[in-house]
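Colleague: can you look at this prediction? I've put the sequence above it.
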Amino acid sequence: MIYGIGTDICDVRRIRLSFERHGERFAQKILADGELATWRTRNARWPDRGLRYLATRFSAKEAFSKAIGMGMRMPMTWRLCEIGKLASGQPVIVLHGALKDWFDARGLTAHVSVTDETDYAASFVVVERTTTP
């Protein structure tokens, strides 16, 4: 049964302005530790690709927060929600701490899709209830 659906589109140019204004602190606020390591590697070699990576993670987390009907309030935080990937490249949502506990207690599972082009990143999330809480 579908619990919630969320979508988000993010202007990469807006992310660039935030990054220029706040530097790496901006990335540290948005990204979980695993994402931050990936971002640093990409950003060092290809700054534009690093910005698109940051934008897709921002967008996916916004879409997830909408799908769970919570927005950005506890236990939903930027760093407790991580966008990882399977060996196949498929993106997955990995939750941590209080957000994971909240999500698991409700018997939920999430599916995420992310995409980006030069100026935009977009994400779509479907959250399902797989068990009765």
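Modeller: Structure's in. What do you need? Numbers count the residues shown, from 1 in each chain.
Colleague: when you work out contacts or count neighbours from here on, use the C-alpha atoms and nothing else.
Modeller: Noted.
Colleague: what sits up against the helix or strand hosting F124?
Modeller: According to DSSP states H and E, F124 maps onto strand 120-129. With contacts defined as CA atoms under 8 Å, 6 or more residues apart in numbering, strand 120-129 is touched by 1-13, 52, 55-56, 59-60, 63-64, 67-68, 106-116.
Colleague: among those, which ones are in strands?
Modeller: 2-11, 108-116 (DSSP state E).
Colleague: re the thing from before, filter the contacts of strand 120-129 down to the buried ones, ChimeraX style.
Modeller: To isolate the buried members of these in ChimeraX, using 16 or more other CA atoms under 10 Å:
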select :3,4,5,6,7,8,9,10,11,12,52,55,56,59,60,63,64,67,68,108,109,110,112,113,114,115,116
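Colleague: in stretch 82-96, what's buried?
Modeller: Buried-residue list, stretch 82-96, by 16+ other CA under 10 Å: 82-84, 91-93, 95-96.
Colleague: also stretch 39-50?
Modeller: 39, 42-43, 50.
Colleague: any chance of those residues in a markdown table, with distance to S123 and secondary structure too?
Modeller: Shown next, in a markdown table, are these (distance: CA to CA, whole Å; DSSP: H, G, I helix; E, B strand; the rest coil):
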| residue | distance to S123 | secondary structure |
| --- | --- | --- |
| W39 | 18 | helix |
| R42 | 20 | helix |
| N43 | 21 | helix |
| G50 | 17 | helix |
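Colleague: let's bring in a second model and compare:
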Amino acid sequence: MIYGIGTDICDVRRIRESIERHGDRFAHKVLSDAEFDVWKARSARWPERGVRYLATRFSAKEAFSKAVGMGMRMPMTWRSCEIANLPSGKPTIVLHGALKAWCESRGLAAQVTVTDESDYAASFVVIEQKESPP
């Protein structure tokens, strides 16, 4: 059963400005440790690719927070919701800490998709709830 749906569109230019203004501090606030490592590696090879990576992660976390219906309040935090990629490249949500426990206690599982094009990054999240047997 569908528990919630969330979508978000992010202006990549705003993310670029935040990086220019706050540097790594902004990325540390939004990204998990694993995401931060990927961001640093991508930014070193091609800075624009790093900006787009951060924008898609920001957007996906916003969409997830909308889909679970709590916005950015505990147990939802930027760093407790990680957007990773499976070996196939498919994006997936990895939860940590209290947010992971909160979702597991409700039988929730998330599906996510992300995209970016020129000035925008967009994400869509569907949260499913396991149905209890009769």
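Modeller: Good, I have the coordinates. Please read these numbers as outputs of a predicted model, since none were measured by experiment.
Colleague: drop the TM-score for these two in here.
Modeller: Taking TM-score structural alignment, normalised by the length of the first structure as the basis, the two superposed chains have a TM-score of 0.98; 132 aligned residues with a CA RMSD of 0.6 Å.
Colleague: just the buried residues of stretch 82-96 of the first structure: which are in strands?
Modeller: 82-84, 91-93, 95.
Colleague: so which of these is the closest to K29 of the first structure?
Modeller: Checking those against K29 of the first structure with CA to CA, the nearest one is E82 at 12.1 Å.
Colleague: end-to-end on stretch 28-36 of the second structure?
Modeller: 7 Å (CA to CA, to the nearest Å).
Colleague: and if you look at stretch 76-95 of the second structure?
Modeller: Start-to-end, stretch 76-95 of the second structure (CA to CA) is 10 Å.
Colleague: so how far is it from its chain's centroid?
Modeller: With CA atoms, centre = their mean, to the nearest Å as the basis, stretch 76-95 of the second structure stands 6 Å off its chain's centre.
Colleague: just the element for the nearest residue to M74 of the first structure once chain neighbours are set aside, please.
Modeller: Excluding the flanking residues, the one nearest M74 of the first structure by CA to CA, 6 or more residues apart in numbering is L99, at 7.8 Å. Assigned by DSSP H and E, L99 of the first structure falls within helix 97-105.
Colleague: average gap between that helix and the second structure?
Modeller: Taken over the aligned residues, the distance from helix 97-105 of the first structure to the second structure averages 0.2 Å (mean CA distance after the TM-score superposition for the first structure).
Colleague: list the helices and strands the helix or strand harbouring E35 of the second structure packs on?
Modeller: Using DSSP H and E, E35 of the second structure falls within helix 33-45. In terms of contacts (3 or more CA pairs under 8 Å, 6 or more residues apart in numbering; DSSP states H and E), helix 33-45 of the second structure is packed against helix 47-67, strand 81-85.
Colleague: thinking again about what came up before, contact partners for the residue nearest to M74 of the first structure?
Modeller: Taking CA under 8 Å, 6+ apart, one finds 74-77, 80-81 in contact with L99 of the first structure.
Colleague: try K130 of the second structure
Modeller: 1, 107-109.
Colleague: how about 7 Å then?
Modeller: 1, 107-108 (CA atoms under 7 Å, 6 or more residues apart in numbering).
Colleague: from these, which is closest to F26 of the second structure?
Modeller: L108 (29.0 Å).
Colleague: now that closest one: how far from F64 of the second structure?
Modeller: For L108 of the second structure, the distance to F64 of the second structure - CA to CA - is 12 Å.
Colleague: write the PyMOL selection for whichever of the contacts of L99 of the first structure are buried.
Modeller: In PyMOL, this line selects whichever of those come out buried by 16+ other CA under 10 Å:
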select buried, resi 75+76+77+80+81
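Colleague: would you list the contacts of L99 of the first structure in JSON lines and tack on distance to Q28 of the first structure?
Modeller: Compiled in JSON lines, these are given as follows (distance: CA to CA, whole Å):
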{"residue": "M74", "distance to Q28 of the first structure": "18"}
{"residue": "P75", "distance to Q28 of the first structure": "18"}
{"residue": "M76", "distance to Q28 of the first structure": "16"}
{"residue": "T77", "distance to Q28 of the first structure": "12"}
{"residue": "L80", "distance to Q28 of the first structure": "12"}
{"residue": "C81", "distance to Q28 of the first structure": "13"}
